[in-house]
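# Let me see the structure of the following:
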Amino acid sequence: MGASGSDTLLIHPNDPATALALLTRLPVKARFERSAQAAWAYPLAGAVLAGLASLPMLAALWLDLPDLIAAVIFVAAMVILSGAMHEDGLADTADGLWGGWDKARRLEIMKDSHIGAYGVIALCLSLALRCLAVATLLSAEWAALYLISAAMLSRAAMPLVMTALPHARADGLSHAQGRVPRKTALAGLTVAAAIAFLMINWVAMPLAGLCFVCAALCAATARVKIGGQTGDILGATQQVSEISLLIALIALMG
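Below is the predicted model:
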């Protein structure tokens, strides 16, 4: 089937590879004619990342290393495997949205490769909260399944923002992927919630609701500040969602 025919499908077998190529540094051969339509598979990329990152974490626990060290290893592996793209987006978003006084200046700051005080603070808080949250969750049985669920659902938040907002600029990674259809974004959240339900049962349902809330809040902030979304906004959305989901898991499992 040609590219024009595949664009009419909600789900295509090539989509998971496209998502992995876009969101990870894994050596995956992919096709990009369905970049926007493949967004439903972003949670699958998150599952692969968290599954791989769990391996050295579990090895650290098997060696009887402290939970906090194992948690740092997990977060570090996630950063390495993803190429820190979401962390970079968070830092640029923090610098731009709170360092500029109007849309043009905010977008200019976000495009600058240099990092400012807001970006450094956001990164430090993100890494600290994730490491502490993961360390706390490691006391639970089958903790890796909770981490995989959070990784999937946080990446399901990105297509929701992509379908809710127009592009804030006429270039960049997000613009290159195209506008995500609403049914694709909802399919991504459904896939993430369904797989999470199979792994962690009822806990997946409030987490899916929280994922939607995080996406809505990030989208509302981006709309007010820059009138749309960029790749940096999407990265920040993933980070905010993942931190919120990890903290929610601690509250639910406590």
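
# Every contact and neighbour count from this point should use C-alpha atoms.
Will do.

# what comes into contact with stretch 83-97?
For stretch 83-97, the external contacting residues (CA atoms under 8 Å, 6 or more residues apart in numbering) are 23-25, 78-79, 105-112, 115-120, 122-123, 225-226, 231-239.

# hmm, I was thinking of stretch 174-185
10, 35-40, 156, 159-160, 162-164, 166-167, 169, 229-231.

# ok, of those, which come out buried?
35-40, 156, 159-160, 162-164, 166-167, 229-231 (16 or more other CA atoms under 10 Å).

# Restricted to helices, list these.
156, 159-160, 162-164, 231 (DSSP state H).

# Measure how far the helix or strand hosting Arg105 is from the centre of its chain, please.
Using DSSP states H and E, Arg105 falls within helix 103-111. Taking CA atoms, centre = their mean, to the nearest Å, one finds helix 103-111 lying 22 Å from the centre of the chain it belongs to.

# Any chance of a PyMOL selection covering the buried ones in the contacts of stretch 83-97?
To isolate the buried members of these in PyMOL, using 16+ other CA under 10 Å:
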select buried, resi 23+24+25+78+79+106+107+109+110+115+116+118+119+120+122+123+225+226+231+232+233+234+235+236+237+238+239
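
# helices or strands up against the helix holding Arg105?
helix 85-99, helix 204-226 (3 or more CA pairs under 8 Å, 6 or more residues apart in numbering; DSSP states H and E).

# To compare with the earlier structure, here is another sequence to fold:
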Amino acid sequence: MNDMRSTGFAKPDLDPVDIAAAFTLLTRIPLPVNHARAGERAAQAAWAYPLVGAVLGLVAGLIAISLHWIGVSTGIASASGLGVLMLMTGALHEDGIADCADGFGGGTTPARRLEIMKDSRIGAFGAATLIVVLLARWSGYGTVIEGNWLAAFVAVGAISRLPMVLVMYAMPLARPDGFAATVGMVTAPTVLVAAALALVLSLLCLGLLAIPLMLVTLLVCLPLCWLAWRRIGGYSGDVLGGCQQIAEIAALAVLSAVL
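Model prediction:
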């Protein structure tokens, strides 16, 4: 166990710059931030991932539900919400799950899989997976929009970012020179703060439904984590993005069942 994890139960190291650092890492939203300082605190800033997700969900939900209120069809409102979300994030997580599908489905060795995942081109596995993922999210958004449940967008955004933090703590890096490696190691206090933040935000939005919703979103990411461990020996930035997408779909599926 490395030094950073061995001291993982120390006092949480929180800094206001972490919020801006998290937004800079996970979105394309231009914020005034000391990039050098934000880069130094990239790992510590992971506690703010659920907050970033909540803000993204709020913006996407406001636009989608507002369009529905003025008479735009549910399908177009859902697509608009998705489009705004991808515009804000630069389709970072969508790219991740597509790369995972291409790498895990097309490579025969860990090195080859990582090479495929690093390639900016998309293959058949990635394209097919991306279509299914977007359709699932589009459908789930439609159900939430029809229920005029803006708080659900906020909760889904927050909860779906938590698995990324847990994976960064629990799994080894698959590529020492990849994007995820530049973030650094996440400590236990950072994970605990992120989990508490995600839980509080989702409880405020959904009440006690937030508890089973969080459990489901964490459990559904386990198969991808297991596959990543077996196929490439750990996690990469693409695996983190894949976990977020899977968690979001699972959360939307639960909410759709409830609605």
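
# Need the TM-score from the superposition.
Aligned and superposed, the two chains score 0.92 in TM-score terms (TM-score structural alignment, normalised by the length of structure 1); 246 aligned residues with a CA RMSD of 1.5 Å.

# if we can go back for a sec, list the buried residues for the very next helix or strand once past the helix holding Arg105 of structure 1?
Along the chain past helix 103-111 of structure 1, the next helix or strand (assigned with DSSP H and E) turns out to be helix 117-137. Buried positions in helix 117-137 of structure 1, judged by neighbour count with 16+ other CA under 10 Å: 118-120, 122-123, 126-127, 129-137.

# and helix 117-137 of structure 1, which stretch of structure 2?
On structure 2, the counterpart of helix 117-137 of structure 1 by TM-score structural alignment is residues 124-144.

# Just give me the mean distance for that stretch relative to structure 1.
Stretch 124-144 of structure 2, aligned to structure 1 and superposed, deviates on average by 0.7 Å (mean CA distance after the TM-score superposition for structure 1).

# From the chain's centroid, how far away is that stretch?
15 Å.

# got it, and stretch 104-112 of structure 1?
Going by CA atoms, centre = their mean, where stretch 104-112 of structure 1 is centred and where its chain is centred differ by 22 Å.

# The helix holding Arg105 of structure 1 relative to helix 204-226, how many degrees between them?
120 degrees (axes from the mean of the first three to the mean of the last three CA atoms, to 10 degrees).

# that older thread, pick the most deeply packed of the helices and strands packed on helix 103-111 of structure 1.
Mean neighbour count (mean count of other CA atoms under 10 Å) peaks for helix 85-99 among those, with a mean of 24.

# which residues in structure 2 does it match up with?
Under the criterion TM-score structural alignment, helix 85-99 of structure 1 matches residues 92-106.

# cool, stretch 198-210 of structure 1 as well?
Going by TM-score structural alignment, stretch 198-210 of structure 1 lines up with residues 204-216 of structure 2.

# what residues does that stretch touch?
By CA under 8 Å, 6+ apart, stretch 204-216 of structure 2 touches 151-152, 154-155, 159, 199, 202-203, 250-251, 254.

# Drop anything exposed from those residues.
Those of the contacts of stretch 204-216 of structure 2 that meet the buried threshold are 151-152, 154-155, 159, 199, 202, 250-251, 254, by 16+ other CA under 10 Å.

# Just name the closest of the residues you listed to Val59 of structure 2, please.
Val154 (8.6 Å; CA to CA).

# how about the closest one, what's its match in structure 1?
Matched to structure 1 by TM-score structural alignment, Val154 of structure 2 sits across from Ile148.
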